[in-house]
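**Q** Quick one, structure for this:
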Amino acid sequence: MIGAPAVAVTGLGLITPAGDGVASTWEQVCRGQPTSAVDPRLSGLPVDFSCSLQEGTLLGRGAPARSTWRMSPVAKAAVSASYDAVLDAGLETASWDATRVAVVVGCGVGGLAQWRTQALRLADKGAASVSPLTMPMALPNMPAGEVALSLGIHGPSLATATACASGASALMIARGLLASGQCDIVLAGGSEMAVDPLTVAAFHRMGALSTRGHDISGASRPFSPERDGFVISEGAAILVLERVQDAAARGRRPRAYLAGCGASTDAYHPTSPHPQGTGSEIALRQALGDAGLAPADIDHVNAHATSTRLGDAAEAAVVGRSLAHGPTVTAPKGVLGHTLGAAGAIEAALTVLTIEHQLVPPTANLDGAVAEGTLNHITDTARPQRVAAAISNSFGFGGHNVVLAFTADPPD
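**A** A predicted model of the protein is given here:
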């Protein structure tokens, strides 16, 4: 909602291939250590590696034990991240007004694995073999629905589906819900568990995936001249958002503030970005205007940078053109791979952590010349830096562009 007031980020929940929780993910991202590895689920495919969740990651925590059996992995990931975020925010579900709490969870692919496995059952064994849980496990709104069920939330429960911008879109919608007065607390973010043979085969056929099988740890190479596609990943992130005055009233110090949002559509091509990045530049300038920031106020950019040739080139052009003063740039997908519908939320959470810790993580696998532009890339090691304002970029198939602006201090 353009023109809405800034909101406080009071809690974070993160589940990524770098770790189960905020601290472990942040630590590995700051080390710049890639998580890509051979994935047994993809055995026999032309691309058989991914960034997958670590063994022992507990999905579905916070939900009643009797209910997790019916959830898809993407819903379980959203529930776990939401549970962690609520704890981090210091909220008590037993005492909040559940009618004044909302959930917005972005999901780009959803339960595609359920569709695939059940379609095979139908073809092999007939209709009687299809699971009655197929629909609730496969529908893309169910991560949001299961979060509401698990935490007893009775306010609005929404799903956003803007491909790889879905998680960022969820945060933008959440800010609007708070501004409209429909709720007092929003759990917002994204979840995606799409590492599946069908998904990987489809992306490979498009030419979107890295085929760097001889150097798997170096396969995700944002902004590198040697980049050849993204590495598919999985995970979830949920942020707890509240109005600034409400967080202050309960004595909660925010981690950062979501100060502005911008969104646009390229209307150029179903899967390729506009080569000059005109749509994403519109979203960037909207986010700055919404936050009351000038371009020179931005200290840091968390880039979408998937490691594809066209996408990274367009983003580099936009950042270089719009933020010519040279803010630092990092691209977490070098470590985490591309989590699709969860990426915008995960990277928003990392932007919040960058502001909170005043530390910029490096872009993994960017150890030499960059392909385009003269951006101020952080490489090799994390760099301490004063970051008063930062943006997080998210772009998706369909031409969806969302830019979020975060600040260290509350609005005047």
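**Q** Could you use CA atoms for every contact and neighbour count after this?
**A** Fine.
**Q** quick one: buried residues of stretch 215-235?
**A** Within stretch 215-235, the residues scored as buried using 16 or more other CA atoms under 10 Å are 216-224, 226-235.
**Q** now swap in stretch 201-208 and tell me
**A** Within stretch 201-208, judged by 16+ other CA under 10 Å, the buried ones are 201, 203, 204, 208.
**Q** Check stretch 280-293 too.
**A** Judged by neighbour count using 16+ other CA under 10 Å, the buried positions of stretch 280-293 are 280-291, 293.
**Q** From residue 233, how far off is the nearest residue to residue 17 once chain neighbours are set aside?
**A** Excluding the flanking residues, the one nearest residue 17 by CA to CA, 6 or more residues apart in numbering is residue 53, at 4.2 Å. Between residue 53 and residue 233 the computed distance is 8 Å (CA to CA, to the nearest Å).
**Q** Give the intersection of the neighbour lists for those two.
**A** Taking CA atoms under 8 Å, 6 or more residues apart in numbering as the criterion, residue 53 and residue 233 both touch residue 17.
**Q** Quick one: residues contacting residue 311.
**A** Contacts for residue 311 (CA under 8 Å, 6+ apart) come out as 272, 273, 305.
**Q** Where does it sit: helix, strand or coil?
**A** Assigned with DSSP: H, G, I helix; E, B strand; the rest coil, residue 311 falls in the helix class.
**Q** one more to line up against the first:
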Amino acid sequence: MTHDPIAITGVGLVTAIGIGNQEYFDGLLSGHNGVTSLADRTDGDVTPDENEPVDGVWVGAPITAFEPKKYVRPRKALKVMCREIQIALASAHLALEHAGIEGPLTDDGALSPSRVGTVYGSELYYTPPADLVDSIRSSVDESGEVMLSDFGAAVRRDVMPLWMLKFLPNMPACQVSIAINAQGPSNTLVAADASGPNALAEAISYLQRNLADLVLCGSSGTRIGALRLAYHGDLPTVQRGERSLEHTAVAHGREACGVVGGEGAASLTLEPLTRAQQRGATVMGIVSSIASRFVAAESIRSGTYSGELHPKHSKGSAPALKLAIQATLEQADLTADQIGAVVSHAVGELGMDQAERTALAETGINAPLVAPYASLGHTGAASGMIELATAALITANNQVPPTRNADLAAEDCFLQTPQFLKQPHVLALSQTCEGAATAAIISQP
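**A** Here you go, the predicted structure:
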């Protein structure tokens, strides 16, 4: 069965280098740097002491200009939204505005609420330490030890009853649906860095099965939350050495220096091309193909998975990326030389970045790379969707942005200066540490 092509008609981004698609893309083109000291963060999470060195966990790319009250209605709903949910909702509103759609939807409008779907990529959301401080303090005995047997009762007494709703992974899709009155199919995909692309694949299926006329899909994430940093050891913390702050986030680096955390959210509005044209929408790009593959990373197969700077076995999976790229080329009936640019998923981890370069070389793709990580840090579950949004903006603007710190990249990497898009197809990649990989081709209409 042939399907109407799927058009991207709206893009919404909330990032460390810009809020809104134009501000974000201009930031990429100008080489704007979002990496700074977490002393500059505005989300209320932990910050370094005044005289503490800015290294390791204190280096990050926070969103400093975000005003949640501008996007959340009613404002009392903020009480049940963590930071990641707030920025997801903001990105959704920006995408709808960009697509020329006013919300909330009504039954007598041009777009029926029952025909609008929402699907979001997500991850585990961690509470800021401040939420639990009172409970911890009241559980400390006379010797200064935390009595875990007292902690449960303290939490029930000190933490607000709706606290858990702030951190459930399915709440971005839920809150977006409520905010815009979308009553169509809704789902949440939790697949680490690949969450966003998997959400895109799900959204496309809604449209192709005629379950919806328009789907809002996106993802949000962070790698600078204090409790996440304390709990996870999946990626090495950045070690600055003699590097300046602006040179810490390096994509496809020649040497290992660790991963800079960031935060962000992105949303896309998707609809069948014919419908988009009928309502006079501006089409940013066409989703020509998307594929997901899994081949376990070497560190998973060997049982030596760690967050060390120089692990014994590598993360990421060149075979999975290669299979995903080949599948997208086949689905779109394209050859490698028809790819005009690649939006890279490089995150500053040597093994994962090398896996991507290997997969590109083995599939014959020799297009310039754009690595948003170098400007935004690693945004977790948001990263894959931000890369897809970047691909759509490249096709819409016919420009390939540069990548910051390209002079520190490996020799076999094609990070280049700004240029016009020479072929009408952009490949967006994503992968997880464990070996999941996605590839999508966004084409000019």
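**Q** Got a TM-score for the pair?
**A** The TM-score (TM-score structural alignment, normalised by the length of structure 1) is 0.90; 400 aligned residues with a CA RMSD of 2.3 Å.
**Q** Next up, the contacts around the residue nearest to residue 17 of structure 1.
**A** For residue 53 of structure 1, the contacting residues are 15, 16, 17, 18, 19, 234, 235, by CA under 8 Å, 6+ apart.
**Q** same question, residue 379 of structure 2
**A** Residues near residue 379 of structure 2 by CA under 8 Å, 6+ apart: 220, 221, 222, 223, 261, 262, 263, 264, 373.
**Q** Residue 261 of structure 1 now?
**A** Taking CA under 8 Å, 6+ apart, we find residue 261 of structure 1 in contact with 1-2, 172, 283, 286-288, 290-291, 402-405.
**Q** what does residue 436 of structure 2 give?
**A** Residues near residue 436 of structure 2 by CA under 8 Å, 6+ apart: 194, 292, 293, 294, 295, 296, 316, 317, 320.
**Q** need the residues you listed in JSON lines with neighbour count, distance to residue 270 of structure 2 and secondary structure, can you?
**A** Below are the contacts of residue 436 of structure 2 laid out as JSON lines (neighbours: other CA atoms under 10 Å; distance: CA to CA, whole Å; DSSP: H, G, I helix; E, B strand; the rest coil):
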{"residue": "194", "neighbour count": "29", "distance to residue 270 of structure 2": "18", "secondary structure": "helix"}
{"residue": "292", "neighbour count": "22", "distance to residue 270 of structure 2": "19", "secondary structure": "strand"}
{"residue": "293", "neighbour count": "20", "distance to residue 270 of structure 2": "23", "secondary structure": "strand"}
{"residue": "294", "neighbour count": "19", "distance to residue 270 of structure 2": "26", "secondary structure": "strand"}
{"residue": "295", "neighbour count": "18", "distance to residue 270 of structure 2": "29", "secondary structure": "coil"}
{"residue": "296", "neighbour count": "20", "distance to residue 270 of structure 2": "31", "secondary structure": "coil"}
{"residue": "316", "neighbour count": "30", "distance to residue 270 of structure 2": "29", "secondary structure": "coil"}
{"residue": "317", "neighbour count": "30", "distance to residue 270 of structure 2": "29", "secondary structure": "coil"}
{"residue": "320", "neighbour count": "25", "distance to residue 270 of structure 2": "27", "secondary structure": "helix"}
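**Q** For my notes, please list those residues in JSON lines and give distance to residue 29 of structure 2 for each entry.
**A** Output for the contacts of residue 436 of structure 2, formatted as JSON lines (distance: CA to CA, whole Å):
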{"residue": "194", "distance to residue 29 of structure 2": "25"}
{"residue": "292", "distance to residue 29 of structure 2": "29"}
{"residue": "293", "distance to residue 29 of structure 2": "31"}
{"residue": "294", "distance to residue 29 of structure 2": "33"}
{"residue": "295", "distance to residue 29 of structure 2": "34"}
{"residue": "296", "distance to residue 29 of structure 2": "35"}
{"residue": "316", "distance to residue 29 of structure 2": "28"}
{"residue": "317", "distance to residue 29 of structure 2": "30"}
{"residue": "320", "distance to residue 29 of structure 2": "30"}
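**Q** For these, which ones persist in structure 1?
**A** Retained in structure 1 by both residues aligned by TM-score structural alignment, their matches' CA atoms under 8 Å are the following of the contacts of residue 436 of structure 2: 194, 292, 293, 294, 295.
**Q** Which of the buried residues of stretch 201-208 of structure 1 sits closest to residue 145 of structure 1?
**A** Nearest to residue 145 of structure 1 among the buried residues of stretch 201-208 of structure 1: residue 203, at 27.9 Å, using CA to CA.
**Q** Spell out which helix or strand contains that closest one, please.
**A** Using DSSP states H and E, residue 203 of structure 1 sits in helix 197-206.
**Q** Now do the buried residues in the helix or strand following that helix.
**A** Going down the chain from helix 197-206 of structure 1, the next helix or strand is strand 234-243, by DSSP H and E. For strand 234-243 of structure 1, the neighbour count (16+ other CA under 10 Å) marks 234, 235, 236, 237, 238, 239, 240, 241, 242, 243 as buried.
**Q** Matching the fifth one against structure 2, which residue comes up?
**A** Superposed on structure 2 with TM-score structural alignment, residue 238 of structure 1 falls opposite residue 267.
**Q** List the single closest residue to that match in space, sequence neighbours excluded.
**A** For residue 267 of structure 2, ignoring the flanking residues on the chain, the nearest one in space by CA to CA, 6+ apart is residue 218 at 3.9 Å.
**Q** In structure 1, what residue corresponds to that neighbour?
**A** Under the alignment (TM-score structural alignment), residue 218 of structure 2 maps onto residue 189 of structure 1.
**Q** before we move on, the earlier item: quick one: which of the contacts of residue 436 of structure 2 is nearest residue 205 of structure 2?
**A** Using CA to CA, the contacts of residue 436 of structure 2 come closest to residue 205 of structure 2 at residue 292, 14.0 Å.
**Q** quick revisit: any chance of the contacts of residue 379 of structure 2 in CSV, plus distance to residue 38 of structure 2?
**A** Formatted as CSV, the contacts of residue 379 of structure 2 follow (distance: CA to CA, whole Å):
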residue, distance to residue 38 of structure 2
220, 19
221, 16
222, 13
223, 12
261, 10
262, 10
263, 12
264, 15
373, 17
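**Q** now the buried residues of strand 234-243 of structure 1 as a markdown table including distance to residue 145 of structure 1?
**A** Converted to a markdown table, the buried residues of strand 234-243 of structure 1 look like this (distance: CA to CA, whole Å):
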| residue | distance to residue 145 of structure 1 |
| --- | --- |
| 234 | 19 |
| 235 | 18 |
| 236 | 15 |
| 237 | 16 |
| 238 | 14 |
| 239 | 16 |
| 240 | 17 |
| 241 | 18 |
| 242 | 20 |
| 243 | 23 |
